[in-house]
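K.L.:
Sequence isn't available, so here's the structure alone:
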């Protein structure tokens, strides 16, 4: 594909991604439970997937500052969604785990998120959805191959 054509596609793709992201973000924010923000949901989801994670691992994984994650973890702890404990061997490390209420919140938020996305994808032909997933998987594979 020539450079000029690629640039036109990239501009359009960027515009479409921005519109979709803004719309989904707004709708997802409205459908989160217990006043959970999208950032908090991302942290809760990571804990749900990994089980136990250090605050610094969460910060690195989300590419945000340690102080930002610490403040976010404090709010989640006060809300009863996560537990914090210091590592026995290295007291500098703080581990985060989900509480039962945190697990319930993740489950409820995931259902709400699925409902929002399903609202749009269900209106497309199955073949289009399948093709969309395949394209995203190809792009992700290219990104992973480059490191």
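P.N.:
Happy to help now that I have it. Computed from a predicted structure; not experimentally measured.
K.L.:
Only C-alpha atoms from now on, for both contacts and neighbour counts.
P.N.:
Fine.
K.L.:
Can you tell me how far the residue nearest the centre of the chain is from residue 72?
P.N.:
The centroid of the chain falls nearest to residue 42 when counting by Cα atoms, centre = their mean (4.2 Å). Per Cα to Cα, to the nearest Å, residue 42 is found 11 Å from residue 72.
K.L.:
take a look at this one as well, against the first:
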């Protein structure tokens, strides 16, 4: 294993995450709608929407949140009628998080908002740069799935 290359990967990942948040982070911050969701609430809604249903434990891993903080987050989303907890039919010890219809509608609106931000940023690139970015991001995602 080449330690120097791995250190460079780490450095580039850190820079990528920083740049991503600088370019697109505003889309995840406080909204101007009636829900006024915070960044982690928006991230949770995006993750639950992607998977359809998810356990609180897995959501906590995705968000890097501890149990107490995650419980407060899910409680707040339930109060907004965006998320619902459902007990597993086969294992009553297991709870699933689902988006409500209102949550699904909120997610679609949030996706459109983020899409506008992405289009705005990437419209600064030429077609070759967009193709290269797309090719590389696909490869990065595939590699991340392997590790």
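P.N.:
Structure's in. What do you need? All of these numbers come straight from a predicted model, not from anything done at the bench.
K.L.:
Work out the TM-score between the chains.
P.N.:
The TM-score (TM-score structural alignment, normalised by the length of the first structure) is 0.76; 144 aligned residues with a Cα RMSD of 3.0 Å.
K.L.:
circling back: show me what the residue nearest to the centre of the first structure lines up with in the second structure.
P.N.:
Using TM-score structural alignment, the equivalent of residue 42 of the first structure in the second structure is residue 43.
K.L.:
element containing that match?
P.N.:
When elements are assigned from DSSP states H and E, residue 43 of the second structure belongs to helix 39-51.
K.L.:
Now that helix: buried residues?
P.N.:
39-49 (16 or more other Cα atoms under 10 Å).
K.L.:
and what of stretch 86-95 of the first structure?
P.N.:
Of the residues in stretch 86-95 of the first structure, those scored as buried under the neighbour-count criterion (16+ other Cα under 10 Å) are 93-95.
K.L.:
Now the terminal residues of it, how far apart.
P.N.:
Using Cα to Cα, the span of stretch 86-95 of the first structure from its first residue to its last is 6 Å.
K.L.:
circling back: the helix holding residue 43 of the second structure vs the first structure, mean deviation?
P.N.:
Following superposition, helix 39-51 of the second structure is found to deviate from the first structure by 1.9 Å on average (mean Cα distance after the TM-score superposition for the first structure).
K.L.:
Show me what that helix is packed against.
P.N.:
Using 3 or more Cα pairs under 8 Å, 6 or more residues apart in numbering; DSSP states H and E, the elements in contact with helix 39-51 of the second structure are helix 56-63, helix 67-79, strand 95-99, helix 101-122.
K.L.:
would JSON lines of the ones you listed with distance to residue 27 of the second structure be doable?
P.N.:
Formatted as JSON lines, the entries for those read as follows, by distance: least, Cα to Cα, whole Å:
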{"stretch": "helix 56-63", "distance to residue 27 of the second structure": "17"}
{"stretch": "helix 67-79", "distance to residue 27 of the second structure": "18"}
{"stretch": "strand 95-99", "distance to residue 27 of the second structure": "20"}
{"stretch": "helix 101-122", "distance to residue 27 of the second structure": "6"}
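K.L.:
Quick check: which of these is buried the most?
P.N.:
Looking across those with neighbours counted as mean count of other Cα atoms under 10 Å, the highest average goes to strand 95-99: a mean of 20.
K.L.:
wait, isn't residue 95 of the first structure in contact with residue 77?
P.N.:
No - using Cα atoms under 8 Å, residue 95 of the first structure and residue 77 do not qualify as a contacting pair, with a distance of 11.8 Å.
K.L.:
Give the residues shared as contacts by these two.
P.N.:
Common contact partners of residue 95 of the first structure and residue 77 (Cα atoms under 8 Å, 6 or more residues apart in numbering): residue 84.
K.L.:
mind checking how far residue 46 of the first structure is from residue 16 of the first structure?
P.N.:
Counting by Cα to Cα, the separation of residue 46 of the first structure from residue 16 of the first structure is 27 Å.
K.L.:
host element of residue 85 of the first structure?
P.N.:
Element membership of residue 85 of the first structure, judged by DSSP H and E, is strand 82-86.
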